[in-house]
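Colleague: Here is a sequence together with a model predicted from it:
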Amino acid sequence: MELAPEQCRAARGLLNWTQEHLAERAGISRSTVRDFERHRHVLHRGTESMLVQTLQEAGIMLLPPGEHGPGVRIR
């Protein structure tokens, strides 16, 4: 699943996580999260996988794009 910057921000909001907290949990730099969420660059596949896995392990469900675009839910 491709992670959208908006999904990343929304997921952090549901979890009440800062960019720094997500970065630490995923094992990546805060600047990577910041720049991705600001549409400054796309993620490498491995980095994207690490973010998705971290969010899913925290209880986030990433919803694929559909009629209303990509979404986020918490389990």
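Modeller: Ah, there it is.
Colleague: Going by C-alpha atoms from here, please, whenever you check contacts or count neighbours.
Modeller: Fine.
Colleague: quick one: the strands in the chain?
Modeller: Using DSSP state E, the strands found in the chain span residues 60-63, 71-74.
Colleague: want to compare, so here's the second one:
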Amino acid sequence: MNKRSATVSGIQPLTPQQCRAARAILKWSQVRLAAKCGLSEGTIGSFESGRRIPSPAKLAAIRRGLEAAGVVFIDQKTAVTKSGPPRETISGT
């Protein structure tokens, strides 16, 4: 798998795991996500399976499509709360 960065215009990289999880939260199929993003089902499937990393523009389209549906991505070190600003999380070892 190509390890290139997918940051486009300030949009953070999207991982296959995040994409699958976001689709699961929305109860969307790969076909529905592809339609919402203007991409092919093959692009979504290849990305989620780890066979290919789409172009940064396509990754940005996927992320925008998921965010437009209400998905909020946060980094692994930050938790977002409704009552205040992001705070550091404590991870167990």
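Modeller: Nice, I can see it. None of these values were measured; they are calculated from a predicted model.
Colleague: on that earlier part again, most tightly surrounded among the strands of the first structure?
Modeller: For the strands of the first structure, the stretch with the most neighbours on average is strand 60-63, a mean of 18; neighbours defined as mean count of other C-alpha atoms under 10 Å.
Colleague: Report the aligned residue range of the second structure for it.
Modeller: In the comparison with the second structure, strand 60-63 of the first structure aligns to the range 71-74 (TM-score structural alignment).
Colleague: The nearest residue to Gly65 of the second structure once chain neighbours are set aside - how many residues pack around it?
Modeller: Spatial nearest neighbour of Gly65 of the second structure, chain neighbours left out: Cys37 (5.4 Å); criterion: C-alpha to C-alpha, 6 or more residues apart in numbering. If you count neighbours by other C-alpha atoms under 10 Å, Cys37 of the second structure ends up with 19.
Colleague: Contacts only, for the aligned partner of Cys37 of the second structure in the first structure.
Modeller: Cys37 of the second structure maps onto Ala26 in the first structure when the alignment is built from TM-score structural alignment. Taking C-alpha atoms under 8 Å, 6 or more residues apart in numbering as the definition of contact, the neighbours of Ala26 of the first structure are Met50, Leu51, Thr54.
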